[in-house]
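> coords below, sequence missing:
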């Protein structure tokens, strides 16, 4: 089961857990209220997994690729890690399925506080269009992930502030409806 918690305000290495003291967990229901959807799948059979195929069909995730994020595999690694960790939104959902390794997705809650979601092998998450988020590796410095999109991939990240974008406006409207 995925683990999530509210983050501290420390400027220490972004790859550390950054748990509040005392710890303040964030459960799946809270994530669901933010529009974050989570699945636990068998990453060892991702190439022929009927459960993954069912999710892809139901949610129209028609495009897929696999990315490996490590110093050895990702060109311009240091630059990319900094870019991934800048707070941003997308105009489309961001869908990631962890096949190997681990890392963190951070999302903002309704009060603009950071929640850190620890993602490891078998975890799949959909972050809704318009949610402020960021990604970083953990101290293992390695993740292999499947990226899924509805239609053609869109790689544009809009750094904060992005309140004027329709995806953000729609997301804020969604938050007020789930309050």
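That came through, no problem. Remember, predicted model here, so these are calculated numbers, not experimental data.

> drop to CA atoms for contacts and neighbour counts, all remaining ones
Will do.

> now the longest strand along the chain: how far from the chain's centre is it?
The residue-count maximum for a strand in the chain (DSSP state E) belongs to strand 94-108. On the basis of Cα atoms, centre = their mean, to the nearest Å, strand 94-108 sits 5 Å off its chain's mean C-alpha point.

> Ok, stretch 30-49 next?
That offset, for stretch 30-49, works out to 11 Å (Cα atoms, centre = their mean).

> need the contact list for residue 86.
Listed by Cα atoms under 8 Å, 6 or more residues apart in numbering, the contact partners of residue 86 are 134, 159.

> want to compare, so here's the second one:
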């Protein structure tokens, strides 16, 4: 079963791929209340059905591991730090884990980090406008994932430290006000 818990907020630039489990679990219902959708999908047919139901027209596959960076640890670390920088997108972010594992962190309605450890067969959909970040686990340092898109694949990360809050971000924030 998927692991979901509050992040301990004790990570550093050197250890953000560690579990950082605060010991406080988070329910899938809590994720749902902030617009995050989780499902375990074990077959290609079920993935295709979900894509049809949610009107996803395009997909691609991403492989993240040290070998993808020609075993250049500096390039690998730079990419992991880029993914770990807090950001949002103006489109949903959909990831289906084909193999490997990784952590998705999302902000809850009180601006606390919730960490979700995804493994093979886990699918996570983040709503447009939610602040999040991603990293591989320190144990495996590998993930192969399918990314689904409603339209042409695009990937614009709007980093929180820029202060830019688009209509999509403002709409999302308003939808989860406590």
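On my side now, so go ahead. Please read all numbers here as calculations on a predicted model, not as lab measurements.

> ok, back up a step: show me what the longest strand of structure 1 is packed up against.
Counting contacts by 3 or more Cα pairs under 8 Å, 6 or more residues apart in numbering; DSSP states H and E, strand 94-108 of structure 1 packs against strand 114-120, strand 123-127, strand 133-137, strand 143-149.

> what's the closest of those to residue 50 of structure 1?
Proximity to residue 50 of structure 1 (Cα to Cα) singles out strand 123-127 among these, at 14.7 Å.

> where along structure 2 do the helices fall?
Along structure 2, the stretches classed as helices by DSSP state H are 28-33, 44-53, 73-84, 167-175.

> got a markdown table for the ones you listed, with distance to residue 59 of structure 2 and mean neighbour count too?
Shown next, in a markdown table, are those (distance: least, Cα to Cα, whole Å; neighbours: other Cα atoms under 10 Å):
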| stretch | distance to residue 59 of structure 2 | mean neighbour count |
| --- | --- | --- |
| helix 28-33 | 24 | 14 |
| helix 44-53 | 9 | 12 |
| helix 73-84 | 19 | 16 |
| helix 167-175 | 22 | 15 |
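
> who touches the residue nearest the centre of structure 1 in this structure?
Compute the mean C-alpha point of structure 1, and by Cα atoms, centre = their mean the closest residue is residue 105, 4.3 Å away. By Cα under 8 Å, 6+ apart, the contact set of residue 105 of structure 1 is 116, 117, 118, 119, 133, 134, 135, 136.

> redo that, cut-off 10 Å
Counting by Cα atoms under 10 Å, 6 or more residues apart in numbering, residue 105 of structure 1 makes contact with 4, 84-85, 96, 114-119, 125, 127, 133-137.

> same deal with residue 65 of structure 1?
Contacts for residue 65 of structure 1 (Cα under 10 Å, 6+ apart) come out as 145, 146, 147, 148, 149, 153.

> and the fifth one, what pairs with it in structure 2?
Which is residue 149 of structure 1. Using TM-score structural alignment, the partner of residue 149 of structure 1 in structure 2 is residue 149.

> so its match makes contact with residue 50?
No. Here residue 149 of structure 2 does not reach residue 50: they are 12.0 Å apart, not a contact under Cα atoms under 10 Å.

> what is in contact with the two at once?
Common neighbours of residue 149 of structure 2 and residue 50, using Cα under 10 Å, 6+ apart, are residue 56.

> List the residues that contact residue 7 of structure 2.
Residues near residue 7 of structure 2 by Cα under 10 Å, 6+ apart: 19-25, 105-106, 112-116.
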